Each structure stands twice: as structure tokens, then as C-alpha cells.
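[1] coordinates only, sequence not included:
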């Protein structure tokens, strides 16, 4: 540890009632070239006053002092924030007792007979202290970054869902309404031009294309923000299961703890999107012949479990780069204080479980 100026000199509080030992410590540190400012205290009242009015870089303490011990001094130092390193410098206790004292959280112990090692011990104590403080700062910054990322994720998810709902309304109100009007007009043309076979054929082909466009717009609208969600989570998951079974031919068994579940719209949407993503993955990758969905609101939690008997996944497949589906589900669950668990083994299927705590008034 390099100290290049007086401003960088260590401010040390030396708790010691022996004038000789005070002087020896000063001389030892000065001869070692360790820049420091040492303030000594001998009584407990002076110690309290010093700690209350000043900030010290390091505490150096004897064990036995008039009317108190180093343990009493440690009780005053331990709650400080930031807490300076605490080095015990004493010849009055044995090694075993010193180890017990160190377990309380003190930084280091040195016997007075080894006073020559004091500069090294203090330097090491400061280096350990700085490393610990840097680690704590890094951890705090990481926690702040994670909290901000979670807040951003929640904001993005909310924005995406709002945009989806807005697009779904536009498809329903504008595109769906326009296509339906055109369908009525084509039907009128078909009814009122029975003699013109060419016109009938073109109108019939247009009606078929129009019906396909209406079906596509309805599917897009349902995927964006299904109106069935307004009927409750159970109905929405039931619709997902029936639609999946109809598209893939894979049977889906749905079990629910009740027909209606009193959950917030945010929680409903998280559960719905989890089921939707799980079924999408099963349809694309699982090669399953059976799917089971269990939805429960018992014991203070909303729990959704989607299980298949397909080919399963390896840990590497779940963690591969750009695999954002499951990660997105994890982040969705976090936005409502829930969590997601994925259990899968190659050849033994996959189970995806999302659990969200429910407010007591809803259970």
C-alpha cells in the first residue's frame, strides 16, 4: 500500500493505556516509513467520544484496558459504517483466545512481542479492507444494475402488452370490420348475378380468399391479445389447449383447481404467456404425443405447470445463446414476484412451472 502524501496518511486510533507501548508503536511505524496519524485513547469514555466525532482508517487495540476490554471496543466499532479494520495488539491473551476473538470479525491479531511486524500487519489489514470494500461496492452496483434491468424489463413487457392490445383492437375494429363489409358486398354480388358465370366464379374465389384473410386476422388478433382473457385465466388456458390440440393433433389434458381464479390482470397475463410459450415450444421441438396442463390457485400461490412427454432438453440447449424464450418467461415471472422452474431430461420430456404468490385477500 503506497501513501504518497500527508492527505493519504492513515488515521489510526490506538486504544492503549501503556505510555511505553504507545511510544513503541509510533516508533515502529515511523521507522517502517508508514505515513500515519495516530490518536491514542485510554478510557472507555474517550473511546466513545473519539468514535462519535471522528472517522478512523484503522483501529489498533490492546486487549485489557482500565475498566473495559477490546471486546467492549469492538462492540462500538462493529456497527460503524463504513467499519474500519480492527487489529488486536496484545500480549495478555493466548493464541486460542485470540482466534476466538478473531471469529467475531476483527481483522487481525499481533502479539506485542512481535511489534516489529506491526507495519506489515497494518498494511495487510488495510489491503484486505480495501479489497472487501471494493467487493461490497461491486456487489452493490451489481444489485443496482439488476434492479434497474428488472424495472426496464417490466416496463418493456408492459409496453409490449399495451402495444399488442392496441394492435389487436385495430385489427378487430378496422381490418376485421372492413373485411366483413367486403364479404357482405361479394355475397350480394353473387346473389344478384346468377346469369354471369364468370362473375360468379371470380366472386366465389374472392370470397374464399376473403374468408382466409378473416381467419388469419382473427388468429393474429388472438395471439396478440385474446379477448378470451376477459373471461378469466381458466377460459384463456382452455382456449390455448383446445387450439393447440386442434392444430397439432396432440391431446392436451387440462386440470384446474377451480373454474374461476381471482387473480390480477398482470398475473393472469404472465400465466397465459407462459402457457402460450410452453405450448409453442412443444409444437416446434418436443415431438410429444401427450401434454398435461395443471392450473391451481391453492395454498396462496397461482401455479401453472405444462408437462410433455417429448424428447426433452439438455442443460446446454436451455442455456444456449439467443435462447430468449425461457429467459423471457423468467423475467415475466419476476415482474409479478414469481419464479419459473424448468425441469427436463433428454428423452424424458419437459416440465415448465411458474408460481406466483397471491395476496391473502385473493386466496
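    Good, I have the coordinates. Computed from a predicted structure; not experimentally measured.
[2] C-alpha from now on. contacts and neighbour counts both.
    OK.
[3] Could you double-check that residue 113 lies in contact with residue 91?
    Yes: with contact defined as C-alpha atoms under 8 Å, residue 113 counts as touching residue 91 (7.1 Å).
[4] And the two? Which one has more around it.
    residue 91 (15 against 10; other C-alpha atoms under 10 Å).
[5] A further structure is provided below for comparison with the first:
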């Protein structure tokens, strides 16, 4: 619980060369109902040494031996400490007062009008404490966002690892068993002695073949092994497969046939394009999709654009609209970002990822761009 200013003993630093003026100031503060513990000093060196102590406020004369109150203010600013500063002077011009306020002074007073000193001091201290509280809150908010970002990156990595494990199990166990079963059924079909057995065997072969194709499709969705051929080949394959499956004309263009990318980036780009195509097939009512992959200025750009009905602003603001948020978080794990624009004539989703050496440092621990774990490589875990 914060003690009110009037009920606290305030620690003040008074930069003043006149002991009489110092005593007048103390008397004025006491008359204003404030309890103070005040230290007076009148040299620049003494002020520099005293600045490290915990002061509630600094009150400074303007005219000082060999320096001025504005110098005191500059020294306070250079220290980076958030301490309220009040400038007091026998004579102070309007230009000087404006300069002091512009440089961060809380208030300025004339020595012949110290009646306002106590309320001005209370107001300055309260304003400084509120500013410090806001700064602490902002810093905590930044730390909280950082922790959430790190958690999102960790979750993305965990999901990809789990997908890889499931895909390997399907490939090794389910796929292997279905392939062996297919060979057995083919042998039975070749040695069938009746048309009924042959018909059943051929029907079972068709079922097993469909199951193998389904398992391969699930494996590709869980873990795109095509990424071993590079991002360009993977996105080109995905575009062709989407065209055939949905009947939506899908055109893929690229500025490079081969692109050397940092670890983690290929999978992020692939998943972004995959998510965009999934949303297009579900919601866009589009007849054409254009996918463009380019590298220019050290930045990888992947754009997926359709000619569908667009996305309503209300849909983006839905509380459970996690698709776009997930894309933003996934892009951030490799130091990238996602831009979404939509009109009634279509939607454009753009992923941008800097490929400079420093880009990897933008992702936090546990993100997808860690060199010890590259989720874009098949079977590395």
C-alpha cells in the first residue's frame, strides 16, 4: 500500500548556495504540511556524487557558483533517473523557464512566490511515481509478451516434433503393414482358383491401395517430406496437388529455382502456404490462386493471392480466430512477419522473412530456427 505524500517523510536534495534561501524553503514546506529530510549542496561535483542516492525530488536554484540549474537538470537527465526536478530562481526569464520545462523539469517557481512550492512538490512527486508505475507496467507487459512469444515458439516446435513422430509411425508401421498386406492379396489373386475368391481379392486390393494412398496423404500433411527437395519444389508440388484436388486454377511462380534458407524457414513458409490454401478451399469461393515465391534484398517473400470473396473485418476480429494469429506467431519464430489484405475482389497473404545472418537472433529459445532442430528436415529427431 502506497503511503500518501503528505504522510511520508520526503528525501529532498536542494541545490542552493544560499543557506538563508534554504531555510526559507524548508519553512515553506513545513508550512505546507510536508515532512522533509533535506540535504543542501552548492557544487557540481557534490551534486554528481549525491545523485546516486534515493531522492524523492530535487529542487535547484537557477543561478549557482560556476554553473546553473539547467546544468543540474542536464546531469539528472544524463543519469537516466526518473526524479522530479523543480527549478527555483530569484529571477528567471520566460525563455529559460520554457527551456527547463522542455528539458524535463517538473515545475519552476520564483523565490518571491514560494507559497506554491509545497503543492508543486507534491504534484511533481505524484506525477513521477505514476510515470514510474507506468514504466514498470510497460516493462512487465513487454516481458509478458516475450514469455508468450517464447511459449508460442516452443509449442510450434513441439507440434512439429509430434507430427514428425506420428508421420514416421504411419510410414514405418501402418505403411509397412499395408504394403505387406497388398503383396499377400496380390499373391492370393494370382493363385485364386475361383472367380469369387479372385473378385474378393481384387476388391481387397483396391481397398488396401486406397488405404495406402490415404496414409501417404496423412503423412504429407503431418510432415512434408517433399521439403527435402527444397522449398521451391515443395510449394510447386503443393500448388499442383491443390489444383488437381479442388479444381481451382493454381499458378505458382518463383524468382529462384533453388533457394538456400536458414533452418526452420522452409517449414514456416510451407505451413503458411498450406494454411492459406486450406482457408481458400473452405471459405474463399475462389476460381484462381496465385502463389509467388521470391527472394530480394535479403528477404524471402511468399505471397498467396486468390480472387475469392475476401475476408470480412468481423471474421478477423472473432475471439476464436486463431488461424491468422497462429501464422503471425509461426512467422515470428524465424524473425518474420505476415501481412494480410482483403477486399471483396480477393485476399492476399504475404509472409516476409529476413535472411540476413542477424535474422536468426530475432527468434527466441525454443523457436523453429534453432540449428540443433530443423523441423524442415525429415526424420532428424
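    Sure thing, it's come through. Because the structure is a prediction, the values reported are computed rather than measured.
[6] secondary structure class for residue 340 of the second structure?
    strand (DSSP: H, G, I helix; E, B strand; the rest coil).
[7] List the contacts of it.
    Residue 340 of the second structure is in contact with 347, 348, 349, 350, counting by C-alpha atoms under 8 Å, 6 or more residues apart in numbering.
[8] so what's the third one up against?
    To tie it back to what came earlier, the one meant is residue 349 of the second structure. By C-alpha under 8 Å, 6+ apart, the residues touching residue 349 of the second structure are 276, 303, 304, 305, 338, 339, 340, 341.
[9] Let me have those residues in a markdown table, adding distance to residue 269 of the second structure as columns.
    Formatted as a markdown table, the contacts of residue 349 of the second structure follow (distance: C-alpha to C-alpha, whole Å):
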| residue | distance to residue 269 of the second structure |
| --- | --- |
| 276 | 11 |
| 303 | 10 |
| 304 | 11 |
| 305 | 15 |
| 338 | 11 |
| 339 | 13 |
| 340 | 15 |
| 341 | 18 |
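[10] Of the residues you listed, which is the nearest to residue 319 of the second structure?
    Residue 319 of the second structure lies nearest to residue 340 out of those, by C-alpha to C-alpha, at 17.6 Å.
[11] now the equivalent of that closest one over in the first structure: how far from residue 324 of the first structure?
    Using TM-score structural alignment, the partner of residue 340 of the second structure in the first structure is residue 342. According to C-alpha to C-alpha, to the nearest Å, residue 342 of the first structure stands 14 Å off from residue 324 of the first structure.
[12] and what of residue 209 of the first structure?
    35 Å.
[13] and what of residue 73 of the first structure?
    53 Å.
[14] which of these two has more neighbours?
    Higher neighbour count among residue 73 of the first structure and residue 324: residue 73, with 21 against 12, using other C-alpha under 10 Å.
[15] if I've got this straight, that one is in a helix?
    Yes: counting by three-state DSSP, residue 73 of the first structure falls inside a helix.
[16] list the contacts for it?
    Neighbours of residue 73 of the first structure in contact, by C-alpha under 8 Å, 6+ apart: 44, 47.
[17] residue boundaries of the helices in the first structure?
    19-31, 44-53, 70-77, 95-102, 118-170, 176-192, 197-224, 233-248, 265-281, 315-318, 324-335 (DSSP state H).
[18] Could you point out which of these sits nearest residue 295 of the first structure?
    helix 233-248 (7.8 Å).
[19] Remind me what the closest one packs against, helices and strands.
    Contacts defined by 3 or more C-alpha pairs under 8 Å, 6 or more residues apart in numbering; DSSP states H and E place helix 233-248 of the first structure against strand 252-256, helix 265-281.
[20] Would you mind getting the angle between the longest one and strand 252-256?
    Meaning helix 265-281 of the first structure. If you take axes from the mean of the first three to the mean of the last three C-alpha atoms, to 10 degrees, helix 265-281 of the first structure sits at 160 degrees to strand 252-256.
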